[in-house]
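Q: what's the 3D shape of this:
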Amino acid sequence: MHLFAMLRLILLGTTLLFSLITLGLAANLVDKLGDQWSFPGFAVAVSVLTILAVVPMIVIDLLRRGALMSWVVVELPIMGILWVLWLSSAALSTSVGLFLGDCSSFSFDSALESLCRQYSALQAFSWLNWLLVKTYVIVTLALAILALMKGHKRVWFSPVSDLSFSPTHTHSGEPKIPPPATAPGGYNPDPRMAHNHSASPSSGYPPNQPPTLYSPPSGQYPPQQQPYQSPYPNQGPAQYGSPVQTYQSPPPHAAQV
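A: The predicted model follows:
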């Protein structure tokens, strides 16, 4: 699991945990305050929507990789809507100003002090959830655009967990081939033709150049001797019982005529 996949699980898991805490706090405030204030009910609704959205994102991506729910084009708009909802919930609970000052000033009434602390905690977790969802949306969108610029044309229909801080896609959408190690002499053979080079007798030579034959240095081997040629004409094999013929050179005066 690469870095962004781990970061995604951490952000979604923390958002789910904070949503459960906010749900409990808001439900208790609804029970204590009734219908006098609207912000606890709105916080309950946002928390429930977040739980219903985040749990399938985590579970489906772990159980079935590449499912529709985990696509960038599906998950990014959902988290964008939750971003706006959490911002509205946090701003609404803060603008009410139900308790002003420090909650310890209500120590004379334990029930009132507890209600004040719950209200303050609701504001804090609402803002924290907004910050987490905002970070998730911005990082996911940035990585999707980066992958699109690298040539991943179907990035919007790929799982969010496949996004990476260093995408390895070319402009044709195919994964990059890592650069081969430099061979002695500065020549880098094509890794896709490595099997051809291993079977070829001219492996290791640059293209369009024939291999150079080895020639030993002069003087290391003796020169080749010409075969011996007889001065007598070839008269065929000698036969048993035939007279021996001798060769006579012509007289000197015959050569001058």
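
Q: all contacts plus neighbour counts: C-alpha atoms, from now on.
A: Noted.

Q: number of nearby residues for the nearest residue to residue 9 once chain neighbours are set aside?
A: Spatial nearest neighbour of residue 9, excluding adjacent residues (CA to CA, 6 or more residues apart in numbering): residue 58 at 7.2 Å. Residues near residue 58, counting by other CA atoms under 10 Å, number 16.

Q: quick check: residue 58 vs residue 164, distance?
A: 18 Å (CA to CA, to the nearest Å).

Q: and if you look at residue 9?
A: Distance of residue 9 to residue 164, computed by CA to CA: 14 Å.

Q: also residue 199?
A: 38 Å.

Q: residue 9 and residue 164: who's more crowded?
A: Taking other CA under 10 Å, residue 9 and residue 164 do not tie; residue 164 has more neighbours (17 against 14).

Q: before we compare anything, build this one as well:
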Amino acid sequence: MSLIPTFRLVSLGSVTFISLIALALSAHISAVTGDFFFGYFTFAAMALAVAILSVLSIPAMITVDMKRKGALTSMIVVEIGWLGLLWVLWLAAGGLGAQATGVVWPSGCGFVNKEVDTMCREFPAVTALSFINWFILFSYTMTILVLSIMAASRGHSVWFSSVSQTDFFAPAIAPAVQAVQVVPVMGGMPVQYTGQYPPNVMQVPVMDNQVPQAGWAGQPVMATSPYPTSGTPVPGPYPQV
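A: Predicted structure coming up:
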């Protein structure tokens, strides 16, 4: 059994759990800044929005994939696109958090006011959680993308199937060999043969005293003709064609 579905559940489950923690911390930062500074920090609002998107969408993707096979949200191409957008947003939230921490708290924490001191300590926590989510989603999407490209190069179209139903390590599909039917021609008219032949037909002209039998292209089987040749009358009766 492939470990890729398990890897998917562990990765997306971890992102959901971390997003819940980041959601709580960023919401508390926004609440404190609204009470004390009558505003909000951009990175906290960014982390809050991305956390909400992650918590709402990722569990829904997992549930739909378990309940309904072939759903749009379970397709590899859709999953890579959406999770790729999320890791970009988490990376942006982490970068803004790192910048805000250095600017707002250059001397570190240790304030007398407990609310402000708690908020100060939540800045690096939200930043770290944002980078962790970015790393998990980036690793997962890049792994699935590489495996999908490798499977497609072996002749398996996996882009519109789900990760849980895809065998990324299936052997390559051997290319089909196209056969060509050889139909002998007698006097400008093809000789009819019974049996099953490939659709492609190649006509081979008849030489004097010889008729090529049905065979494969490049390997006609030669046989003596039962028909009279030009200038050499042969008594009948003749075979019917």
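
Q: after superposition, what is the TM-score?
A: With the length set by TM-score structural alignment, normalised by the length of structure 2, the two chains reach a TM-score of 0.65; 170 aligned residues with a CA RMSD of 2.0 Å.

Q: can you give me the strands for structure 2?
A: Applying DSSP state E to structure 2 gives strands spanning 181-186, 189-190, 201-204, 210-216, 219-224.

Q: report all helices and strands that the first one contacts.
A: Applying 3 or more CA pairs under 8 Å, 6 or more residues apart in numbering; DSSP states H and E, one finds that strand 181-186 of structure 2 contacts strand 201-204, strand 210-216.

Q: do the same with the fourth one
A: The criterion is 3+ CA pairs under 8 Å, 6+ apart, and the helices and strands that strand 210-216 of structure 2 contacts are strand 181-186, strand 219-224.

Q: any idea which of the ones you listed is most buried?
A: The highest mean neighbour count among those, using mean count of other CA atoms under 10 Å, belongs to strand 181-186: a mean of 20.

Q: and the helices in structure 2?
A: With DSSP state H as the criterion, structure 2 has helices at 4-36, 42-67, 76-104, 114-153.

Q: tabulate those (JSON lines), appending distance to residue 161 of structure 2.
A: Shown next, in JSON lines, are these (distance: least, CA to CA, whole Å):
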{"stretch": "helix 4-36", "distance to residue 161 of structure 2": "13"}
{"stretch": "helix 42-67", "distance to residue 161 of structure 2": "11"}
{"stretch": "helix 76-104", "distance to residue 161 of structure 2": "6"}
{"stretch": "helix 114-153", "distance to residue 161 of structure 2": "10"}
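
Q: and residue 140 of structure 1, what pairs with it in structure 2?
A: Aligning on TM-score structural alignment places residue 140 of structure 1 opposite residue 144 in structure 2.

Q: now its match: how far from residue 108 of structure 2?
A: 40 Å.

Q: quick one, which of these two is more surrounded?
A: Between residue 144 of structure 2 and residue 108, counted using other CA under 10 Å, the more crowded position is residue 144 (19 against 12).

Q: now the most centrally placed residue in structure 2: how far from residue 9 of structure 2?
A: In structure 2, the residue lying closest to the centroid (CA atoms, centre = their mean) is residue 159, at 3.5 Å. Taking CA to CA as the measure, residue 159 of structure 2 falls 19 Å from residue 9 of structure 2.

Q: check residue 66 of structure 2 too.
A: 11 Å.

Q: same question, residue 139 of structure 2
A: For residue 139 of structure 2, the distance to residue 9 of structure 2 - CA to CA - is 13 Å.

Q: that concludes my questions; thank you for your assistance.
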